[in-house]
Structures are given as C-alpha cells and as structure tokens.
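Enquirer: task: produce atomic coordinates for the following.
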Amino acid sequence: MRWIRTLAVTTLVLTLTACTTSPTGRQQLTLVSDAQLDEMGREAFEQYERDLPAAGAASQRYAQCVADALVAVLPERERDKNWQIRVFESEQANAFALPGGYMGVNTGLLQVAENQDQLAAVVGHEIGHVLANHANERVSTQTSTQLALSVLSSAAGMRGPGGEQLMGALGLGAQYGILLPFSRRHESEADVIGLQLMADAGFDPRASLALWENMSANGGQPPAWMSTHPSHGQRTAGLQAQMDDAMSRYEQARQAGRQPNCPRP
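Expert: Modelled structure (predicted):
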C-alpha cells in the first residue's frame, strides 16, 4: 500500500540522517542541535530557580562537593561543560538534569540519600542523562513518532469517528510501545553510566543499591510497563549486574588517591 511505503521512507530518512551512538554503544535518533537543547535547558533551569526556593548554604556546598568530584573524572570534552547544580527546598525525593549540564536536587532526596556515596549515585545518574543525550533522543523520538502517525493518518485517509478512534489507539500504542520504553531504557542506561562515574570518582558503588532500597521504602510505583522508570527491583538487578566492574573501578580510583570527603549537613 502507498501509505506504508510513505511511512517507511519517512522513517528511513529520519534514521539515516540523525543516527548517533550513546556512551554505552546504543544507536540513537537525535534530530535537535546541541545548541538548541542547551538553550532550552538554560531557560528551564532559570524557571526552576524562580519557582522553587533555594536550600541553605550547607546543603548547596554538600551537593556541589559531590558534583565537583564526579565532574573531575569526566573526559575533558565533557568536563568543560557549564555544569551547575542547585539544591531546592522540596519534600519530594527527586532530582533532575537538563541539557547543558544543569542539575537540581530536592532536599527531600537528601533525606533519602543517607551519605555522600548515595548522593553520588543520584548525581552520577543525572550526569549520565546529559552525557548520553537523552533529552535530545526523547524529543527526537516524540517528534518522529508524531510525524509518522500524521503521515499514516493522511496517507490512509483516516477521517471520521472510526478513523479518529483508530488513531487514538495507535497513539496509545506509541506511548506504551515506544515512548515509555525509550524512557525506561534511558533510566537504565543512566544508572550504568552513573555507577561507573561514581566508582571512577572514588565513591562506593555499593551505595547505589542501598539508595534504591531507601527509595523503595519511600513509596510505591505503577507497573513498570506503564511507567517512565523501571521498577526498583529492575534497577537493583541492573546495578548488581554491573557491580563487579564498578568495584574494580572503585579500587583503582582509591589507589589513585581519589577519596572524596563531602560532609553531609
């Protein structure tokens, strides 16, 4: 059918013109320029700073100490980004990363992360999102999915209530079959990158497992297939599978004198 050929050509062109590789070797679709995303990240970060109250100086120094130790072991090209971290007063146990190297941590998460190593697991994970261009990939996947659905709707002549119902079902299928799995893949990939990064910086990678035990005790989750994040059990299993390599990196870092000392306020 003609609409199938049109959809296939559109998808092939997008794939061939914007295919990159993540730090773990995974193929990615990246349609947006780094400059555009960095500017979007800066604007979003400034909005966070306007909307949320800043935490005290001691909490800020603590998070900055951990972030500085992690950034110090990045490759030079990535180390030269404009990395910034802020601690916000919020009971939600949450952290985020934005394109351009902007990161935020809530004070609620500082209560869950019991020491510098557990906080390093969080901040390393967020740095992993930036290193792997996950924001670009997410925006690009959403854009290409919407384009494909639009091409499908037009080419197939889906008009009227029946066509709208079918397009709605296809959109739901795209959400649970493409967009959410991509996000869960991003989370798992950031876990691996963050685990390696914290170990290279001299933070104990075993603390990542303790962190997720704390997070699991902090509240429930929707089923993994309906969530943008893997379940706590899935994350723990993924981290455990990488732990031997992480411990080897950790021992090498300690022998090289990388022993962070970031006092928890």
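Enquirer: please make it C-alpha for all contacts and neighbour counts, starting now.
Expert: OK.
Enquirer: can you pull out the helices in the stretch 51-200 of the chain?
Expert: Listed in chain order, the helices of the stretch 51-200 of the chain (DSSP state H, counting those that start in this stretch) span 57-71, 76-79, 107-112, 116-131, 134-156, 160-174, 180-200.
Enquirer: Ala93 is nearest to which of those helices?
Expert: Proximity to Ala93, assessed across the helices of the stretch 51-200 of the chain by C-alpha to C-alpha, is greatest for helix 107-112 (3.9 Å).
Enquirer: and that closest one, what does it pack onto?
Expert: Applying 3 or more C-alpha pairs under 8 Å, 6 or more residues apart in numbering; DSSP states H and E, we find helix 107-112 packed against helix 207-217.
Enquirer: to compare against the first, here's another:
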Amino acid sequence: MSWLKYSAIALVVGLTACSSSPTGRNQLILFSDADMSNLGSQSFEQMKQELKISKDVKVNKYVQCVASAVTKHVPKQSSFDNWEVVVFDSEQVNAFALPGGKIGVYTGLLNVAKNQDQLATVIGHEIAHVLADHSNERLSQSQLANTGLQITSIALGASEYAQYRDATMSALGLGVQVGVLLPYGRTQESEADIVGLELMAKAGFDPRQSIALWQNMAKASKGQQPPELLSTHPSHGTRIQDLSETMQKLRNYNVSRPNCN
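Expert: Next up is the predicted model:
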C-alpha cells in the first residue's frame, strides 16, 4: 500500500472515528448512520425473502406488543422513523436488531424467554447493539483490516452490497447464511446488557427477570457453552453477576407496566 493510501486512511479515521459508546468507551466509527441504515435495511429484506416468517397471529401480536413497549422509550433516530418487527418461524433461540430499525425474533426464543419481561430483556439488548453503533464499529474494524470494503460516506447501492455481502453480513452480526447469527465481542455484549436493561426498565418491564432469562439460557445450552476465555460472549455466570450489579444502579422508573401476555 502506498504512503498516499495510508495517508488517506489516516485522514478519514482522524476525521470520522472520534466517537464514544453509551458507556463512554472509545469507538472506531467510519460510516454514517445513513450508510448503516441502508445496509441494515437491505440485509433485513433479504432475510424476509429467504427465511420463513411466522403467520401465528397470537405470537406476532405478543412479540409486537413487547417490542413496541420498548421502542417507545428509544430516542428518535436520525436515519429512520419507525422500528419494523418480524417474527421468523425457526427453532433458533435468538433475536437480533439491525441498523435502520429492523428487529427479528425467532420463535424458538419464546421457549426460553418465558414471559414478557424476559422477552423484553432480549429485545432491549438487541436494540442496544444498534444504539451503541456496534455494527458500525465492526464494519469499521473490518475496513481497516482490508476486507475489501471501500471507505465511503455514500450508502452502498445494490451492486456494491452484493459485492461486499459476506463482510457486510458479518459486521451486522449475521452469517453468510442469513439464518445464522454471529456473536458480537464480549465488550459489546456486556455493553448491550447494560443499555438494554435500562431500556426495558424504562418501558415498565421487570429487570429482575433478566436474571431468570439467563438462567433459562444456561439450562437450554445444556452445558455446551465454551469457557469464557474461548468465547466472544460473557459466560452465563458473568452475565448474571453483571446484570445484578447493574440493577442496583437502575433508577426507579415510575411507568405503567405493559400487559402483553
């Protein structure tokens, strides 16, 4: 790489990378909110085409109710107006949120998130990834690792998106096969736990149920989770301990309790 190219990258990083996460952590952010919203929306449309969408009216009403209660307490975003929620008919025990206000929930999660408070814990956590620019952070790191993406302030068009699909999907937390969710780093996961817990508490859900959720997750994993040092996720035990400490610092929000069950 020529010195000129190095200088160009250094200039872009210097002009755009100064950012802090909701917890005050320094972040490398190279892409605009509009760029990320465009990528998130394109990825979500692809998922809706390739994955089975649940037609269960009761399940959809329940998930929409919980998600709506949480998103009402999310600050207005500059790059999109509304959050879109889709329930995917899959045994996967997971959910995700993408830049551009896209939320996906797999029906398998409802077998582990036993009530509205536990589901709100997961949805709040996933929305927190978006609010904390974690996908932007990953995409920016991939850019500097020479994945082939072009540094630009212009949203990728359809042809460019197709060309860089694998790297883009990975940065957004999605696998090349769109039904596979890739983990964020441990720091990002812990940060999303903290921000997500405050979100669900603001919406009137019981933050104490976050502990029960991860206890359920631990049971569902049947001891298959790798040791914490070998995993990008915090261990269930660490997660529960961190959530317990965060709960002690939460304000007592005087809001009405949602009734989604």
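Enquirer: about what we covered before: point out the most buried one among the helices of the stretch 51-200 of the first structure.
Expert: With neighbours taken as mean count of other C-alpha atoms under 10 Å, the helices of the stretch 51-200 of the first structure reach their highest mean count in helix 116-131, at a mean of 26.
Enquirer: now it: which residue numbers in the second structure?
Expert: Mapped onto the second structure using TM-score structural alignment, helix 116-131 of the first structure covers residues 116-131.
Enquirer: now that stretch on the first structure. Mean distance?
Expert: For stretch 116-131 of the second structure, the mean deviation from the first structure after alignment is 0.4 Å (mean C-alpha distance after the TM-score superposition for the first structure).
Enquirer: centre of the chain to that stretch, how far?
Expert: 8 Å (C-alpha atoms, centre = their mean, to the nearest Å).
Enquirer: relative to Leu16 of the first structure, which of the helices of the stretch 51-200 of the first structure is closest?
Expert: helix 134-156 (12.7 Å).
Enquirer: what's next to that closest one, contact-wise?
Expert: Defining contact as C-alpha atoms under 8 Å, 6 or more residues apart in numbering, one finds that helix 134-156 of the first structure is touched by 2-4, 6-7, 10-11, 14, 28-32, 34, 37, 98-99, 129, 167, 170-171, 174, 179, 182-183, 186.
Enquirer: apply 6 Å and report the result again.
Expert: By C-alpha atoms under 6 Å, 6 or more residues apart in numbering, the residues outside helix 134-156 of the first structure that reach it are 3, 29-31.
Enquirer: what subset of those residues is buried?
Expert: The neighbour-count test (16 or more other C-alpha atoms under 10 Å) marks 29-31 as buried among those.
Enquirer: helices - which of those residues land there?
Expert: Among these, none falls in helices (DSSP state H).
Enquirer: can you put those residues in a markdown table and add distance to Gln47 of the first structure?
Expert: Output for those, formatted as a markdown table (distance: C-alpha to C-alpha, whole Å):
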| residue | distance to Gln47 of the first structure |
| --- | --- |
| Leu29 | 28 |
| Thr30 | 25 |
| Leu31 | 25 |
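Enquirer: out of those residues, list just those in strands.
Expert: Leu29 (DSSP state E).
Enquirer: closest to Asp80 of the first structure among the buried ones among the contacts of helix 134-156 of the first structure?
Expert: Thr30 (21.6 Å).
Enquirer: pretty sure Asn106 of the first structure contacts Ser90?
Expert: Yes - between Asn106 of the first structure and Ser90 there is a contact at 5.4 Å, judged by C-alpha atoms under 6 Å.
Enquirer: more neighbours: which of those two?
Expert: Asn106 (22 against 16; other C-alpha atoms under 10 Å).
Enquirer: dump the residue contacts of the more buried one.
Expert: With the criterion set at C-alpha under 6 Å, 6+ apart, Asn106 of the first structure makes contact with 87-90, 94.
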